[in-house]
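**Student:** sequence below, structure please.
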Amino acid sequence: MFPKSWMTLAQRPTGGATMRYRACWISDLHLGSKKAEAKLIYSFLKKNEFDVLYLNGDIIDIWRWKQAGLLKAKNTQEHINVVQRLLKLAKKQAQVHYTIGNHDEFLMHFLGEQHSEREFGNINLSERVTHVTASGQRYLVLHGHQFDLVTRTAPWIAKLGDRGYEFTFWINRIVNRIRRRLGLRYWSLAKFIKSRVKKATMIIGRFEESALHYAREHGYDGIICGHIHNPEIRLHDEGPAYLNSGCWTDRGNCNALVERADGSIDLIQWDGEREILLKSTDPERDGVYFPTLEELNEKPTKSVNEPLQTV
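**Tutor:** Here you go, the predicted structure:
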C-alpha cells in the first residue's frame, strides 16, 4: 500500500498524470528549430505543476530564426503553444526564471551593462541565479556556455558545430522512419555518438570539471546547467554536485531536473504521459519508479523507498 502522502497527491483535483514539483529545471528547448520536441514540451508543462520553474537557457533558438526566417507553418503553432503556456504559468501558477544561453544571447541586451536581473511579463530574466533547496542546499543555476571554451573564444566554430548537429538530426529522422516501418522502437543517434565517441566524452568531461571548479570557488553546494545536451546527476564525496538538465531536441532525451518536497533533486525523462526517474541526489531513491496519478487511482502493486509529498 502506498503511504498516505501518495493518496493525498492522487486526490488533488488536477487529474491526469499531474505531478507537483517544488522546483523544476528545463533547458535547451530550441524553440524555432525543427529539432525542438514542441509537443512533448507542451505536454510536460501542461500536465505538471511547478512552484518555481527555471528555463535554463537556449529556450529560443535565435540562430535558427536568423538562418531560416520564420518557422514553417505546420510547426509554428506547436512552438507558439509552448510560449503561451510558459506565459500562463508565470502569470497564474509558478515563479518563472529565465537564465540566458548562447542560442538566445540576444536577450542579454535587456539586462544592461551590469547584467542585472529584469522582469518581463512576470518572468525573471537573468544570466545566472541561486536556488536554495528545501534542505538548505545552495545551487548555482546558469546555462553553462560560460564553461565552453569554443563558444567563448571561437563562436563561429560553435555555429559550424551546430550545423553538424542539425545534420545528425536529419540522419536520425531518416533512420527512425525506417525503424518505425520495421516495427522497431525509437533510437537516438545523438545519444549514441556522445556515449561512444572518445572525443565527445572528453569534451563533456572538461565541461563538467570547469563547472565544478567554478561552483567550488564560489562556495556552492552544487551547480545546475544545460548547454551540452547531456543529462546528468553526479555527486562527489567532497565538493559540489554537478547536475545537467539535458535537452528537449531528441525524443530519446526530453529531460528535466525536479526538486521534491524534501529538497532532493531527481533527473527525469518525460514520455508524454509520465515521468521516468533516471537519477537522484538521494541515493536511496536512485532508480525508484514514480507512478502517475492514474496508476495511483487503480489498485497499487508497487512500493517506493520514499514518497513524493506535496509542497
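
**Student:** alpha carbons only for contacts and neighbour counts from here, please
**Tutor:** Noted.

**Student:** and the strands in the stretch 1-150 of the chain, which stretches?
**Tutor:** 20-26, 49-56, 95-99, 118-120, 123-126, 128-132, 138-142 (DSSP state E, counting those that start in this stretch).

**Student:** what does the fifth one contact?
**Tutor:** Meaning strand 123-126. Here strand 123-126 makes contact (CA atoms under 8 Å, 6 or more residues apart in numbering) with 87, 90, 95-100, 108, 111, 115-119.

**Student:** right, and residue 33 touches residue 61 too?
**Tutor:** Yes - look at residue 33 against residue 61 with CA atoms under 8 Å: they come within range, at 6.4 Å.

**Student:** among the two, which residue is more densely surrounded?
**Tutor:** The neighbour count for residue 33 versus residue 61, taken as other CA atoms under 10 Å, is higher for residue 33 (24 against 21).

**Student:** this one next, for a side-by-side:
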Amino acid sequence: MATFHCRSAFISDVHLGTPDCKAAYLLDFLRRLRCEKLYLVGDIIDMEALAKRRWWHADHGAVIAELLDLARRGVEVTYIPGNHDAPMRGLAGQRIGGIRIELDAEHQGIDGRRYRVSHGDEFDPEHVGRGWMLHLGEAMHRFICWGNRRVHAVRRRLELPYLPLSIIVKSHVRKALAYIRAYEERVARDARERGLDGHICGHIHYGHVRDLDGVLYLNDGDWVEHCTALVEDHTGAMELIHWSEQPAALGRASRELVLPSPAAALALAPLGARRRSLAGLRTAA
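**Tutor:** A predicted model of the protein is given here:
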C-alpha cells in the first residue's frame, strides 16, 4: 500500500454521524498517513445531528478506530472540538485513548513558524445564530450537500472521479465569497494581534492557503464536501491537499513562496494537472 509522509497533518469538519461524511476517503487517507503530529480541528463527530437523528455507518466507526490506532502507534493526536462536537470541550485537558483534548493549540513548524490552531467558530459574526438568516443558511447548505451526495453517487456508478459540486457553487455566489473573505480577514487579524505567523482552522468548509499582509491563513477544509487536509512537510511548508480517487495539491505556503489556491481549483484543473500536482508526495511503503 502506498503511504503518505509528512511531519504534521490537520483535518476538520468530518461530521461523522451524517450521511454527507465522506468517511471512506478519510479512512483511506488515515491508513496511508505517516506523520508525527495529527490535529483534529473540530466537528469530527456531529453530535448535533446525532441528537436529532441516529445515523451511523460502519466506515464512521472505522475512522474512530484508525484515529485511536494512530495515537497508540505514537502519533501525537490533539483533538480540538468545534461547534458541532462542543460537548467535548468540557473534557479539555484530558486524554481519551491517548488522544489529547484541548480548546486550542499552538503549533510550531519545523521551520520555526508559529500558528494558533482552533476550529474557527469563534470568528463567526455576532449576528450568526439569530433569526431567519441562520435558518436560511442552514437550509441552503443542506440542499447543497444533498445535491453533492446525489452527484457523487451517480459519478461513482459511472466510475468517474469525485467532483466537489458544492465548492463550485460557493465559488460562484458573490455573497458566499464575500462572507468567506471577511472571515479570513478576521482570523488573520487575530493571529497578527497575537504575534503569530498564522492561524490554522476549519469551520467554514472552504479549504484555502492565503497570505494576508504577512500572516498565513490556513484552512484545512472538510470531509463532507471537499475531502481536504492540511499537511506540513519536513521543511515546514504547509500544503492543502485533496484526497479521493485522484489526490491533488491545491495550495502551498513555504517561507519562500505562497501559492494560494482555494479548493475550487480541484474542480477546475485539468485531469492531467491534478495527477501531476501531487507527484512526489506519495511514496511506496
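
**Student:** just to revisit the earlier point, residue 226 of structure 1: which of the strands of the stretch 1-150 of structure 1 is closest?
**Tutor:** Taking CA to CA, strand 49-56 is the member of those nearest to residue 226 of structure 1, at 6.8 Å.

**Student:** which residues in structure 2 does the closest one align to?
**Tutor:** On structure 2, the counterpart of strand 49-56 of structure 1 by TM-score structural alignment is residues 34-41.

**Student:** what do you get for stretch 29-38 of structure 1?
**Tutor:** Alignment of stretch 29-38 of structure 1 against structure 2: residues 14-23, by TM-score structural alignment.

**Student:** which ones are touching the aligned partner of residue 198 of structure 2 in structure 1?
**Tutor:** Residue 198 of structure 2 maps onto residue 222 in structure 1 when the alignment is built from TM-score structural alignment. Under the criterion of CA under 8 Å, 6+ apart, the contact partners of residue 222 of structure 1 comprise 137, 138, 139, 140, 212, 215, 240, 241, 242, 243.

**Student:** now for residue 147 of structure 2: what does it line up with in structure 1?
**Tutor:** In structure 1, residue 147 of structure 2 lands on residue 171 (TM-score structural alignment).

**Student:** now for the contacts of residue 222 of structure 1: which two are most distant?
**Tutor:** The widest separation within the contacts of residue 222 of structure 1 (CA to CA) is 15.2 Å, between 137 and 212.

**Student:** which one's more surrounded, the two?
**Tutor:** Neighbours were counted for residue 137 of structure 1 and for residue 212 using other CA under 10 Å; residue 212 has more, 23 against 13.

**Student:** residues near residue 7 of structure 2, how many?
**Tutor:** There are 18 residues near residue 7 of structure 2, going by other CA under 10 Å.

**Student:** ok, the match of residue 147 of structure 2 to residue 105 of structure 1 distance?
**Tutor:** Distance of residue 171 of structure 1 to residue 105 of structure 1, computed by CA to CA, to the nearest Å: 28 Å.

**Student:** got it, and residue 172 of structure 1?
**Tutor:** Distance from residue 172 of structure 1 to residue 105 of structure 1, by CA to CA: 28 Å.

**Student:** please enumerate the helices of the stretch 51-200 of structure 1.
**Tutor:** Remark: helices assigned in the stretch 51-200 of structure 1 by DSSP state H, counting those that start in this stretch are 62-68, 73-92, 149-153, 155-181, 189-196, 198-217.

**Student:** run the chain-centre distance for the shortest one.
**Tutor:** With CA atoms, centre = their mean, to the nearest Å as the basis, helix 149-153 of structure 1 stands 22 Å off its chain's centre.

**Student:** alignment lookup: residue 67 of structure 2 to structure 1.
**Tutor:** By TM-score structural alignment, residue 67 of structure 2 lines up with residue 86.

**Student:** all set, thanks.
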